[in-house]
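Peer 1: Here is the input, now give the coordinates:
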Amino acid sequence: MAAGLDLGIDTARLAVVRECSVLERMPKWLICVPLVVQWLWLSVRYGGATVPTAANPHITSGGMAGEGKLEYFRGMGPLARSVTAEHVGVLNDGTATEDALRQAMAASGLAFPVVAKPDLGLCGYGVRLVPDMAALLAYLAVFPADETVVLQRYLPQEGEAGIFYARDPVTDEGRVIGLALRYFPRVTGDGRSTVAQLVAADVRARRIARSPRHQCSVPPDSVPAAGQQVRLATIGSTRVGGLYRDGAALVTPELVRAIDAVARDMPDFRFGRFDVRYESLRELGAGRGFTIMEVNGAGSEAIEAWDPDIGVIQGFRMVFAKQRLLFAIGAAQRRAGVKPIGLLALARLNRRQNRLVDRYPPSN
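Peer 2: Okay, here's the model as predicted:
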């Protein structure tokens, strides 16, 4: 295991890069153009644009769009549940009184603070750290009616990673095909500047001020001491200034075995990303010391391609490789009898998800 963690990677350097990658700076529509072209080519090659939805047959659309976070959790066996953060779903139908919420939380082993997030989520939108009951009730008051909120144990670990998994339906070999390390947006005090000034001077952190659906909980006029690091968000998304780094060289046989065991404890789960918090890279490499926050299916992005050290051509190659593998797995599943959903049904799921995202409370 130690050899897998000593491959010349300076983990301190991983966290301090401030510039944005070329892919981060590119408009989203421009990134989508080559991806759509490849998707169309793969659709012709494999005989259908929605072939990838067959990758995970027990999840809505295979996890391409419209699936809930709780779908993945409900299918977990005892091993997968044991490494997943405690959680409970709450339907926001007007009956979620304070007493009912406390009972639901207690039954699931939850206590404040908790993280509240949409069951049908995307890119961290609507994800908030909720410190007490008053804050939870305020969150529910502005959350879309008759939609489900997931309350989950807050994980204080600073280490966060997205572990990309794929299992070949033919050979049944499970692999970790990507590892993205996430770093939260933060600024470092100089003893003179306010948080607002530090954010404005930081090319990455200033994204948080430009994100209309994010609410920074750090007082903007506070003055951090010299050398004091101030974390600006609960989430690590690049849309609020988070940093993604490629950790592929940190993947060990022990980690592969641990993730493969979790995936096999879910019904026919073949492709997706496990988002985890971890104690240390050494523990993660040993296949222990991590807790699953979320699971994402066929629609998972190869977010390690957004590493600032990865050039735009290499980044696209990584994303292209993920799409090719996804189609291949979906096609193998189809040959095994799994039926992909229709294109119109997938479009409806995607439209509903995007409409809901626009109505969620701001993340923090």
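
Peer 1: make it CA atoms for all contacts and neighbour counts henceforth
Peer 2: Fine.

Peer 1: now the strands for the chain?
Peer 2: All strands of the chain, identified by DSSP state E, fall at 87-91, 114-118, 128-130, 148-153, 159-167, 174-183, 186-188, 229-231, 243-246, 271-278, 290-296.

Peer 1: Would you mind listing the buried residues in the longest one?
Peer 2: Spelled out, it's strand 174-183. Residues 174-183 are the ones in strand 174-183 that count as buried (16 or more other CA atoms under 10 Å).

Peer 1: so how many other residues sit close to residue 105?
Peer 2: Look at residue 105: counted by other CA atoms under 10 Å, it has 22 neighbours.

Peer 1: how much space between it and residue 86?
Peer 2: 9 Å (CA to CA, to the nearest Å).

Peer 1: for residue 34, same thing?
Peer 2: Distance from residue 34 to residue 86, by CA to CA: 39 Å.

Peer 1: Then residue 119?
Peer 2: 14 Å.

Peer 1: do residue 293 as well
Peer 2: Taking CA to CA, one finds residue 293 at 9 Å from residue 86.

Peer 1: Alongside the first, I'd like the structure of this one:
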Amino acid sequence: MKLKQLYIKLTSWEYWPMWVLYVPVFLQHYWLSIKAKSLFYFLKVNPAIGEGFILSDTKYTTLQLVPETYRPKTVLIAKGSTLKALKATLQDNNLHFPIIVKPNIGFRGLLVHLCKNEEDLRGIHFNKADYIVQEYIAYPVEVGIFYYRFPNKTSGQIPSITLKEFLTVTGNGTHTLEELIKEKPRALLQYKKLEKKFKHKWHYVVPEGKTIKLETIGNHNRGTKFINGNAILDNQLLKVFDDLNGQMPGFFYGRFDIRAKSINDLKQGKNFKILEVNGIGAEPTHIYDPSYKLFNAWKEMLHLWKVAYQIAMLNKEKGEKFPVFSEAKKRYLQYKNYKKIAFTH
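Peer 2: I've put the predicted structure just below:
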């Protein structure tokens, strides 16, 4: 099984180490830094986000940029909080199970949990770092929309739309859940996690036609399949995000992770919630579509980082000052320390 897992990873670049995607970006960055006269110009792409580094924007603060209509009910839980205090906070904010619990500064879906009851919450409660609790949005469609707008323009661009296909298996009436998982490459890569999660159903023979959702969190490292959805882009969808971004002063570049009742509703600006807003560290996740070529992914990344540079320079013209080394170092060390504390729990 380990050999099969290794083969899947070697033959699909979407599973390769993250740095492979960023080699051309690093090289381009140094050239753009010379032009900008700053290694850290990217920290002024979104002036409204002032405390993070590349991947360290706080989820709670960034989400507050979104108009309340489009935000799930979300509360910030300070590190050191007891489970009793957490339960009281949930009650005070009228938050009911199921809920989503995740670090306030995250990394590719690590430590994101769906808690269906108090027992689940007790099992994952951690108090070493700040985290957030969010109402669970049960809409069936999850999509990532990358949007950017130049500060001197009133309309922006959507270069990336990602549709998410959650990890599932469908029974045939003869194979057990374990056997079905072994036959599906994306599920096989999650074998150990799924064995622990479904230990009571591991040898259950799944009836023919019955579909079991193996994962409810729409992250790539949880087995979710990212599908290139750029074909659904039209002027109606762009207008929704132009209108949305018009209510977010100081935010010009990033990805919105969304749950919606349907794509049609999303295009009409209704029945959707923005789960997260990712700034300069956001990726155009449609590139992780299994059919997408690595060379094309490099082109997309280079283009978007050039756009980030152009936005930063326009913001500089409007009075923004690029961070000096000491400030950038402080931001980076804060993120490094948070990651060490939160992700080693």
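
Peer 1: Columns distance to residue 240 of the first structure on top of the buried residues of strand 174-183 of the first structure, output as TSV?
Peer 2: Shown next, in TSV, are these (distance: CA to CA, whole Å):
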residue	distance to residue 240 of the first structure
174	33
175	31
176	27
177	26
178	23
179	21
180	17
181	16
182	12
183	11
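
Peer 1: and which of those is nearest to residue 91 of the first structure?
Peer 2: Nearest to residue 91 of the first structure among these is residue 182, at 30.2 Å by CA to CA.

Peer 1: That closest one is in contact with residue 161, isn't it?
Peer 2: Yes. Counting by CA atoms under 8 Å, residue 182 of the first structure touches residue 161, with 5.5 Å between them.

Peer 1: just to revisit the earlier point, who has more neighbours out of residue 34 and residue 86 of the first structure?
Peer 2: More crowded of residue 34 of the first structure and residue 86, by other CA under 10 Å: residue 86, with 20 against 13.

Peer 1: what do we get in the second structure for the more buried one?
Peer 2: Alignment note (TM-score structural alignment): residue 86 of the first structure maps to residue 73 of the second structure.

Peer 1: Quick check, that match in contact with residue 134.
Peer 2: Yes. At 5.8 Å, residue 73 of the second structure and residue 134 qualify as touching, with contact defined as CA under 8 Å.

Peer 1: circling back: among the strands of the first structure, which is the most enclosed?
Peer 2: Ranked by mean neighbour count, the strands of the first structure are led by strand 243-246 with a mean of 26 (mean count of other CA atoms under 10 Å).

Peer 1: corresponding residues in the second structure for it?
Peer 2: Counting by TM-score structural alignment, strand 243-246 of the first structure corresponds to 225-228 in the second structure.

Peer 1: what residues does the matching stretch touch?
Peer 2: 160-167, 220, 285-290 (CA atoms under 8 Å, 6 or more residues apart in numbering).

Peer 1: now with 7 Å?
Peer 2: Residues from elsewhere that reach stretch 225-228 of the second structure (CA atoms under 7 Å, 6 or more residues apart in numbering): 161-166, 286-289.

Peer 1: Make JSON lines out of the residues you listed and add distance to residue 249 of the second structure.
Peer 2: Formatted as JSON lines, the contacts of stretch 225-228 of the second structure follow (distance: CA to CA, whole Å):
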{"residue": "161", "distance to residue 249 of the second structure": "23"}
{"residue": "162", "distance to residue 249 of the second structure": "25"}
{"residue": "163", "distance to residue 249 of the second structure": "27"}
{"residue": "164", "distance to residue 249 of the second structure": "29"}
{"residue": "165", "distance to residue 249 of the second structure": "32"}
{"residue": "166", "distance to residue 249 of the second structure": "33"}
{"residue": "286", "distance to residue 249 of the second structure": "26"}
{"residue": "287", "distance to residue 249 of the second structure": "28"}
{"residue": "288", "distance to residue 249 of the second structure": "30"}
{"residue": "289", "distance to residue 249 of the second structure": "32"}
